[in-house]
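S.K.: Sequence and computational prediction follow.
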Amino acid sequence: MNSSLADKAHEKFQGEEKIIWNKASLEQALGCEVRASFSACGVSINSRTIRRGEIFIAIKGENFDGNDFAFDALEKGASLAIVSGADNNLLHDNKKVVVVKDTMVALTKMAKFARSRIKGKVIGVTGSVGKTSAKEMLKLALENQGNVFATEGSYNNHIGLPLSLAKLPEDSDYAIIEMGMNHAGELADLTVLAIPDIAVITNVEAVHLEFFKSVSAIADAKSEIFNSMQAGGFAIINFDNPYHQILVSKAHNKQLNVVGFSETQKTPARLISYKLEKGISHIKAELFGREYEYTINAPGKHLAYNSIAVLAATKIAGAEVDCAAYNLSKFHSVKGRGEIHHLKKITVLDESYNASPVAVKAALSNLGNYQAKGVRLIAVLGDMAELGVNSANFHKELVQDIIKNKIDKVFTVGAYMNHLHEELPKELKEAHTDTSEQMAEIIKKYVNESDVILVKGRRTMKMENIVEALVK
């Protein structure tokens, strides 16, 4: 490779970004020799998006082998490449290549080392729905109260979480780690790495039922986040959720302090009132005996619930709640998770990232808030995910919320949503298609001025195709 190009790229990043890894720390983490002296500002497993000064880790997947892209990563200015094979002589002879037996094991070791060296608070966030929004809220709430690190996007699984931890700067005052699962045992593996000081569980709902016998079993799986927490840690739990007692019992078994958040019960964190005005959520909450009033620049009562959990975590982590509440006024819904497109003639509510029964019902309720004279409320709904043998019924039951929220017209996409299509009253029923691409062509010709259109469906339905057709 042209080492001078890589060296120049490496020189440019120094002084611009925080150094996370060097030769000494990586040798300590991996327990092996690193031949090159280096400094790294991050970690990547993607040679296409790698930035100069990052460590490239060659992960093997079902359809790819990261080792094939190590040379490209180094050419783009990677500080180092960690590979599990160096048959290529150019790689083998390069001091910036570290050969290990298993790169996934190496990534895990880096994650454990990075977690072990920080002195700040680690906040783990999980839940059936709302964890990404809660994580983003926490990041915003704490942003000017110390050095804050948060998981990027939805990097919350067996690869994404250790990758996130491997990027964790040593001087982080607050680390916000999103933790996801769709099978029992997955959170247990993740919490061994993250070891949260504070765990936030947004809710437990009928999500991933394809892999669980009951919602109670999902609650058991969510409680795995407590497994590696130290006694005296904190569990922040939604007491309005019917499965909260399972979580409370599991938390107490681990000798954790339980902090409830609720609207209907006298918990330390309590939602007093919620009002939506012109797309802005106005919230009054009580936290540990003191009232706060604040706004969120996004609609949805579910966001209000998440916000009181966020403020509770802020208080427990030792940050200022007043500052955090003020910061929340800058919150905007994440792309695909409630992002609002105010266009010249129409409004599009982009909920295209994923879908479950509780999330679709919340989105329909939000759409219902846009009722006004001359405004049509249109729902474009794609299949919901991983609902098991009762999937057809879960889709049919949405008709009740559609009617309750006075939705004017409903378009459906996918085999499971056809069950809803057949259940809909004739006056609400519009087109049904197998794919989002087909629906995109139909819906962009259908909408009229002043329409408000909700687009929501499971990730594999690619409902963003419909959003893109509408916002062009």
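M.R.: Structure received.

S.K.: okay, CA-based contacts and neighbour counts for the rest of this
M.R.: Fine.

S.K.: How about the contacts made by Gly160?
M.R.: Applying CA atoms under 8 Å, 6 or more residues apart in numbering to Gly160 gives the contacts Ser154.

S.K.: Same check on Ser154?
M.R.: Counting by CA under 8 Å, 6+ apart, Ser154 has contacts Thr132, Gly160, Glu178.

S.K.: Closest to Cys323 out of these?
M.R.: Thr132 (21.2 Å; CA to CA).

S.K.: Which SSE is immediately downstream of the helix or strand where Ile236 lies?
M.R.: Element membership for Ile236 (DSSP states H and E) is strand 234-238. Sequence-wise, the next helix or strand downstream of strand 234-238 (DSSP H and E) is helix 244-253.

S.K.: so that following helix versus strand 234-238, what angle?
M.R.: Per axes from the mean of the first three to the mean of the last three CA atoms, to 10 degrees, the angle that helix 244-253 makes with strand 234-238 is 170 degrees.

S.K.: Which SSE is immediately downstream of helix 244-253?
M.R.: strand 257-262.

S.K.: Output the contacting helices and strands for the helix or strand that contains Leu107.
M.R.: Element membership for Leu107 (DSSP H and E) is helix 103-117. Contact here means 3 or more CA pairs under 8 Å, 6 or more residues apart in numbering; DSSP states H and E; on that basis helix 103-117 packs against helix 23-30, helix 160-166, helix 186-194.

S.K.: Just name the most buried of those helices.
M.R.: Highest mean neighbour count among those (mean count of other CA atoms under 10 Å): helix 160-166, with a mean of 24.

S.K.: Tell me how far it lies from the chain's centre.
M.R.: Helix 160-166 sits 13 Å away from the centroid of its parent chain (CA atoms, centre = their mean, to the nearest Å).

S.K.: A further structure is provided below for comparison with the first:
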Amino acid sequence: MSLWRADEAAAATGGRAQDGSTGCWRAGGVSIDTRTLVAGDLFVALSAARDGHDFVPEALARGAAAALVSRVPEGIGPEAPLLIVEDVQAALEALGRAGRARSGAQVIGVTGSVGKTSTKEMLARILGDQGRVHASVASYNNHWGVPLTLARLPQDAQFAVIEIGMNHPGEIAPLAHQARPHVALVTTIAPAHLEAFDGVEAIAREKAAIFEGLEPGGSAIINADIAQSAILRDHALRGGAEVVDFGEHAQDFRLLDVRMQDEALTVRAEARGEPLLFRIQSPGRHFAMNGLGALAAVLMLGCDPALAVQSLGRWAPVAGRGVRELVPLDAVDTDQVIALMDDSYNANPGSVAAALDTLAAATPPARGRRIAILGDMKELGPRGPELHAAIAGHPAIAGIDRVHCIGPLMRSLHEALAPERRGIRAETSAAMVAALKEQIAPGDLVLVKGSLSMNLAAVVDAIRKMPHGGTDPAPNHE
């Protein structure tokens, strides 16, 4: 199926379609990376860490339908299928706006300091059982990720879920105006990216800017349990949105009870006075809140509530975002296992607190220890050391046996921990990997969490590859 014809893409971007034969190329998708490009895609030569124009020959050799460029790359002849524009980033944004304008899909926009990717995936799972759904890939939520997602929006999609993120002030509103959601959801507000903001209230105001892009008559879904809920509510009301809240203190979608098992949650709530019971196949109270927010959003679109609850019960987190797995250490003795909680994709104070809550409430296999391996939380500005040290005072720490720390910022937490919970500290993930064998034993439950740049995925990988037989058994705890 054709997503973009040459003439359509040229009209959308104001560019000139070149093709030595007919100029009538058709693209079935849009790509910014030759490593994942599928034959028939329109390759967009963005300039970031590398100039995408350098990869145009490779893209065309891999079967790209055409390349979106601001100049003809060296070695590319007049017969090559190109869409030539003044500025590639601006053209991608224009293509995204055109993709959104021609779509009849109902759109949900999602932002928040914690949980936006998981909530986006929940929404995609729910809506995929009620119609044709299109959603952001991975965490494509920035100045190129949002327009790319919109440019990829199929004309026959019935729903679209667009994740919107930010690192600096002024980033969300333009993306929200591109997405033009019918429903906009803010999962929560937490001290993330503080180096670019004056405080958490400033972060809340930036997140609230998603409501500026709402379609007329749209719905704003806000978390009633956070201190900044009034900021979100006021911003949404000023734009004429219908405000819908969720959480323990909510009027609309009220959380009543969360029962956590090792592998799942059972959640009891009320949806505007009607009973709402749902289950999530992953532990963690934060997933209960994300799920409730997701259900609020889809119900505001008029979706079937019973089917939505069933679909949510089949959702599971993706790798690096809270997945729990058993790592066998012995091919014969099935009791020789480590339980691994892979939450290594990213971290800020709010998400670390949620992960520690989940760890403390979970039961280790073979009555082993609860162990946290935590890496630096980045982009916290001058308050970074203070916010790292504050983790030692989080109530869940009392239920955790050892906390190992990675990175220079985590020195503050390491020093603040009580001696009986203080594990080892390493400057890098590689150094922690070298010490893992002496720190983890069969029966342990291990959480791994940190900012993406800390490369805690290497720690996760090392745990998965621990040699059969492991180390000495963990002590039992009565």
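M.R.: Looks like it arrived, so ask away. Predicted, not measured: the structure shown is a model, and the values here were computed from it.

S.K.: TM-score for the pair, please.
M.R.: Between these two chains, after superposing, the TM-score reads 0.93 (TM-score structural alignment, normalised by the length of structure 1); 452 aligned residues with a CA RMSD of 1.5 Å.

S.K.: thinking again about what came up before, compare the helices and strands packed on helix 103-117 of structure 1 and give me the one nearest Met104 of structure 1.
M.R.: Comparison of those against Met104 of structure 1 by CA to CA identifies helix 160-166 as nearest, at 9.1 Å.

S.K.: Which part of structure 2 matches that closest one?
M.R.: Residues 145-151 of structure 2 are where helix 160-166 of structure 1 lands when matched by TM-score structural alignment.

S.K.: Quick one: average offset of the matching stretch versus structure 1, please.
M.R.: Comparison of stretch 145-151 of structure 2 with structure 1 after fitting gives an average deviation of 0.9 Å (mean CA distance after the TM-score superposition for structure 1).

S.K.: Pull the contacting residues for the aligned residue in structure 1 for Ile226 of structure 2.
M.R.: Under the alignment defined by TM-score structural alignment, Ile226 of structure 2 is paired with Asn241 of structure 1. By CA under 8 Å, 6+ apart, Asn241 of structure 1 lies in contact with Asn203, Val204.

S.K.: ditto for the one 3 residues further on
M.R.: Neighbour list for His244 of structure 1: Val204, Ile237, Asn238 [criterion: CA under 8 Å, 6+ apart].

S.K.: again, only using 10 Å
M.R.: Ile201, Asn203, Val204, Ser216, Ala219, Ile237, Asn238, Lys250, Gly260 (CA atoms under 10 Å, 6 or more residues apart in numbering).

S.K.: which bit of structure 2 covers the helix holding Leu107 of structure 1?
M.R.: Under TM-score structural alignment, the match for helix 103-117 of structure 1 is residues 88-102.

S.K.: Next: stretch 41-50 of structure 1.
M.R.: Counting by TM-score structural alignment, stretch 41-50 of structure 1 pairs with residues 28-37 of structure 2.

S.K.: Can you list the buried residues in the matching stretch?
M.R.: If you call a residue buried by 16 or more other CA atoms under 10 Å, then stretch 28-37 of structure 2 has these buried ones: Gly28, Gly29, Val30, Ser31, Ile32, Thr34, Leu37.

S.K.: where along the stretch 251-400 of structure 1 do the helices fall?
M.R.: 301-316, 321-327, 357-368, 391-396, 398-404 (DSSP state H, counting those that start in this stretch).

S.K.: Select, out of these, the one closest to Leu165 of structure 1.
M.R.: helix 301-316 (19.7 Å).

S.K.: Could you dump the helices and strands packed on helix 103-117 of structure 1 into a markdown table and include distance to Lys121 of structure 1?
M.R.: Formatted as a markdown table, those follow (distance: least, CA to CA, whole Å):
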| stretch | distance to Lys121 of structure 1 |
| --- | --- |
| helix 23-30 | 21 |
| helix 160-166 | 13 |
| helix 186-194 | 11 |
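
S.K.: Of all the ones you listed, which one is nearest Val399 of structure 1?
M.R.: Closest to Val399 of structure 1 of those, according to CA to CA: helix 186-194, at 33.6 Å.

S.K.: Does anything pack onto the following helix or strand past the closest one? Which helices or strands?
M.R.: As assigned by DSSP H and E, the chain's next helix or strand after helix 186-194 of structure 1 is strand 198-201. When contacts are defined as 3 or more CA pairs under 10 Å, 6 or more residues apart in numbering; DSSP states H and E, strand 198-201 of structure 1 packs onto strand 121-126, helix 131-142, strand 174-178, strand 234-238, helix 244-253, strand 257-262, helix 301-316.

S.K.: returning to that earlier point: to Gly374 of structure 1, which of the helices and strands packed on helix 103-117 of structure 1 lies closest?
M.R.: Ranking those by proximity to Gly374 of structure 1 (CA to CA) places helix 160-166 first, at 45.6 Å.

S.K.: Pro395 of structure 2 and Leu359 of structure 2, how far apart?
M.R.: Here the criterion is CA to CA, to the nearest Å. By it, Pro395 of structure 2 lies 12 Å from Leu359 of structure 2.

S.K.: can you list residues touching both of those two?
M.R.: Taking CA under 10 Å, 6+ apart as the criterion, Pro395 of structure 2 and Leu359 both touch Ala353.

S.K.: so how much does the helix holding Leu107 of structure 1 differ from structure 2 once superposed?
M.R.: Averaged out, helix 103-117 of structure 1 is 0.7 Å away (mean CA distance after the TM-score superposition for structure 1).

S.K.: what's the angle from that helix to strand 121-126?
M.R.: Computed by the same axes, to 10 degrees, the angle separating helix 103-117 of structure 1 from strand 121-126 equals 130 degrees.

S.K.: Any buried residues in helix 103-117 of structure 1, and which?
M.R.: Buried residues in helix 103-117 of structure 1 (16+ other CA under 10 Å): Thr103, Met104, Ala106, Leu107, Thr108, Lys109, Met110, Ala111, Lys112, Phe113, Ala114, Arg115.

S.K.: which one of Pro395 and Leu359 of structure 2 has more residues nearby?
M.R.: Each of Pro395 of structure 2 and Leu359 has its neighbours counted (other CA atoms under 10 Å); Leu359 has more, 25 against 13.

S.K.: The more buried one pairs with which position in structure 1?
M.R.: Counting by TM-score structural alignment, Leu359 of structure 2 corresponds to Leu367 in structure 1.

S.K.: Quick check: its match touching Val452?
M.R.: Yes - using CA atoms under 10 Å, Leu367 of structure 1 is in contact with Val452, at 7.6 Å.

S.K.: against structure 2, where does stretch 308-317 of structure 1 fall?
M.R.: Using TM-score structural alignment, stretch 308-317 of structure 1 pairs with 292-301 in structure 2.
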